[in-house]
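Colleague: The sequence and its predicted three-dimensional model are supplied below.
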Amino acid sequence: MRARTHSLRFGAIVAALFGTFAGLAACGSRTGLFADEYADTTSDGSTRDGSTTDAPTDRATQPDVIPPIDARPTPDVDRNDCPDAAATLVYVITTDNELFSFYPPDASFRLIGRIACPAPQGTTPFSMAVDRTGVAQVLFNDGNLYRVSTLTAACTQTTFRPNQQGFSTFGMGYATKELGPDETLFVAADNRSAITRGLASIDTVGNYALTPIANFNPPIDRAELTGTGDGRLYGFYTKENAVGSFIGEIDKQSARVVGETQLRDVDQGSGWAFAYWGGDFYLFTDPDGSQASRVTRYRPSDNSTAVVANLGTLVVGAGVSTCAPNVP
């Protein structure tokens, strides 16, 4: 999600106090989502590393043991409005307003363009989600929400009112209702205020109203979201006094974490994003604060992590269609 301005300030405060900073995924006809729109190239600064390490789960300090996430595919997903799932792409947005596509099978990036949203000077992208028609919702760090084409990078303002229900900035992800094809945009508050540390939804078809659902249970921090075509919603987050980061399955009605896996070797750093594709999770992080992103693949089927690419600019949002494949 966000490396974003106020999160960076928060990280700096934490670093000053404690000396550490563990900090900070669409298909449609012609929306730039398909293989024929995709150039099989890797952007400058990208590298690949096939090394694999275990990603153990540690829940010894949790009063209630949460089972590991279960990302096995569900049959009978409605894909009647989808093209070939394997042709869908992941999209990422950077603090430099650059929109890239990312193709998981070969871990390559392609620059689509630089977005030019009607945003106030000095504001930058904070988070992103992509719907089934290839429209991206991009949140800026001042709380304004914009619609962006994943084909051309064209940007327009929405009618979303910032700071609804105390949600000033947030992580975002679409998930289908049951097995689809209808979907909902879910958001996770980035604030640390007790009354807004939770899950909500935004009506992106109607008036862009934000509706709170519930606080996360147990509490989680700095969550980015990604969803699937079989109705599941996942978060990529940290926890207070915990090592590394976590991926958890979140109940969309109650905001309860119903499955969770700890990634001790993955730190979010100063900017992070998150997408599910082909049965795996792709984590975009900046663990060393270099304002560049590392791409780590987490594979639930064998509980492994592997660094698969690097990008020489800071990714703060990722979006993927719920049409994306759920098997390798």
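Modeller: That came in fine, so what should we check first? The shown structure was predicted, so the numbers you read here are calculated from the model rather than taken from an experiment.
Colleague: okay, CA-based contacts and neighbour counts for the rest of this
Modeller: Fine.
Colleague: Return the distance of Asn303 relative to Asp106.
Modeller: To Asp106, Asn303 is 20 Å away according to Cα to Cα, to the nearest Å.
Colleague: Pasting the second one now:
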Amino acid sequence: MFDFKTLCVLATALLAACGPTSRDQGDDTGGGGDGGNRDSSSGDGCSDASKLVYVVDSNDKLSNFDPMTKTFTDLGDLSCPAGFLATPFSMSIDRDTNAWVLYSDGDLYKVNTTNLMCTATSWNTQLGLTQFGMGFSTETAGGTADTLFVAGGSGPTVPTSTLATLSTTNMTASSRGTVTGWPELTGTGNAELWGFFPSAGGARIEKLDKTTGAALQTFQLPTLAGEPMAWAFAAWGGDFWVFLMRGNDVQTTVYQVSGSNGQIKGMTSAPGRRIVGAGVSTCAPTVIL
């Protein structure tokens, strides 16, 4: 079984180098247009598409996931001009339904989720952030302005991560603090930031202080212990959705985790999928009435 989250480490051994490739990165924002049309009729300026969960597979397959039906809909394969052996590493979705996809070589792309047009951004590694998890969080509860948070470093084998914000306008990173472990991030329209920390000894979900990286609340997940091979994370409808592949697993399993007490409410197999990135915009519902 192959650990896709540590592909860069293995590629280093094979190629004696692993890092951002040198190529034309395009403009600062990445271009490519908006991923979906805003639907202001709902009063929140969000389209129906922006309220779904999106996932990306290790083989570049982009899909959306409907938490209500627990089903996947494939949108197509990404054709981002990533480096040799590079695969998707993490992903986040903005309120215009654009996917921001980080590859294992450290390059960041903006993807239109309607036509899958992939445009390189001008991102270059800053603050040691070559690989990282990421998620958008609103600046105020119920607000429409949001910020992209990232947490990472040189690779998942390091014991701590740098928490930072990343401007999608000028591609600059600003440090916020340090996080113990290597989380995948998700944010909410309630201005919260959460991290999923996979571990062979026992996984956990934490609410993070967006100014320091300190843990504000922790849910221990001992039943999800096991050597992590591929993982992703999203918050939707007041619950957490963990996409995890461990040890000798042959595919990803989706775990629904209660947002109120951290208990696992259900699990769904994802045949044929090795999901390495999940994204949900701050348009997504924070509670299901």
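Modeller: The structure has been received and is ready for your questions. Only a predicted model underlies this, so the values are computations on that prediction, with no experimental measurement involved.
Colleague: what's the matching residue for Ala273 of the first structure over in the second structure?
Modeller: Counting by TM-score structural alignment, Ala273 of the first structure lines up with Ala232 in the second structure.
Colleague: Okay, helices next: where are they in the stretch 1-150 of the second structure?
Modeller: Assigned by DSSP state H, counting those that start in this stretch, the helices in the stretch 1-150 of the second structure fall at 7-15.
Colleague: Do you have the strands of the stretch 51-200 of the first structure handy? List them.
Modeller: Under the criterion DSSP state E, counting those that start in this stretch, the stretch 51-200 of the first structure contains strands at 52-54, 90-94, 98-103, 108-114, 125-130, 135-140, 145-149, 155-157, 170-176, 183-189, 198-202.
Colleague: Point out the most buried one among these.
Modeller: Burial among the strands of the stretch 51-200 of the first structure, expressed as mean neighbours by mean count of other Cα atoms under 10 Å, is greatest for strand 125-130, which shows a mean of 33.
Colleague: quick one: what helix or strand has the match of Ala273 of the first structure in it?
Modeller: Using DSSP states H and E, Ala232 of the second structure sits in strand 228-236.
Colleague: how much space between the equivalent of Ala173 of the second structure over in the first structure and Trp277 of the first structure?
Modeller: Using TM-score structural alignment as the criterion, Ala173 of the second structure maps onto Leu210 of the first structure. Distance of Leu210 of the first structure to Trp277 of the first structure, given as Cα to Cα: 27 Å.
Colleague: Compare those two and say which is more crowded by neighbours.
Modeller: Trp277 (29 against 22; other Cα atoms under 10 Å).
Colleague: okay but the more buried one is in contact with Asn326, surely?
Modeller: Yes. Counting by Cα atoms under 8 Å, Asn326 is a contact partner of Trp277 of the first structure at 6.2 Å.
Colleague: The first structure: which residue goes with Ala164 of the second structure?
Modeller: Superposed on the first structure with TM-score structural alignment, Ala164 of the second structure falls opposite Ala200.
Colleague: Thr5 of the first structure versus its match, what's the distance?
Modeller: Distance from Ala200 of the first structure to Thr5 of the first structure, counting by Cα to Cα: 22 Å.
Colleague: Check Gly143 of the first structure too.
Modeller: Noted for Gly143 of the first structure: a distance of 12 Å to Thr5 of the first structure, by Cα to Cα.
Colleague: next one: Ser270 of the first structure
Modeller: Going from Ser270 of the first structure to Thr5 of the first structure by Cα to Cα gives 10 Å.
Colleague: who's more crowded, those two?
Modeller: Ser270 (31 against 20).
Colleague: That one: what's it in contact with?
Modeller: Ser270 of the first structure sits next to 2-4, 7-8, 11, 23-24, 285-289, 291 when contact means Cα atoms under 8 Å, 6 or more residues apart in numbering.
Colleague: Turn these into TSV, columns for distance to Glu98 of the first structure.
Modeller: Listed next are these as TSV, based on distance: Cα to Cα, whole Å:
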residue	distance to Glu98 of the first structure
Arg2	14
Ala3	15
Arg4	15
Ser7	20
Leu8	19
Gly11	24
Gly23	22
Leu24	19
Thr285	16
Asp286	17
Pro287	20
Asp288	21
Gly289	19
Gln291	14
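Colleague: Could you narrow those to those that are also in contact in the second structure?
Modeller: Here is what carries over to the second structure from the contacts of Ser270 of the first structure, by both residues aligned by TM-score structural alignment, their matches' Cα atoms under 8 Å: Arg2, Ala3, Arg4, Thr285, Asp286, Pro287, Asp288.
Colleague: Which one of these is nearest to Tyr174 of the first structure?
Modeller: The closest of these to Tyr174 of the first structure turns out to be Arg2 (Cα to Cα; 17.0 Å).
Colleague: what's the spatially most central residue of the first structure in contact with, if anything?
Modeller: With distances taken as Cα atoms, centre = their mean, Phe274 lies nearest the centre of the first structure, 3.3 Å away. Contacts for Phe274 of the first structure were tallied using Cα under 8 Å, 6+ apart; they are 1, 25, 224-226, 236, 281-284, 317-319.
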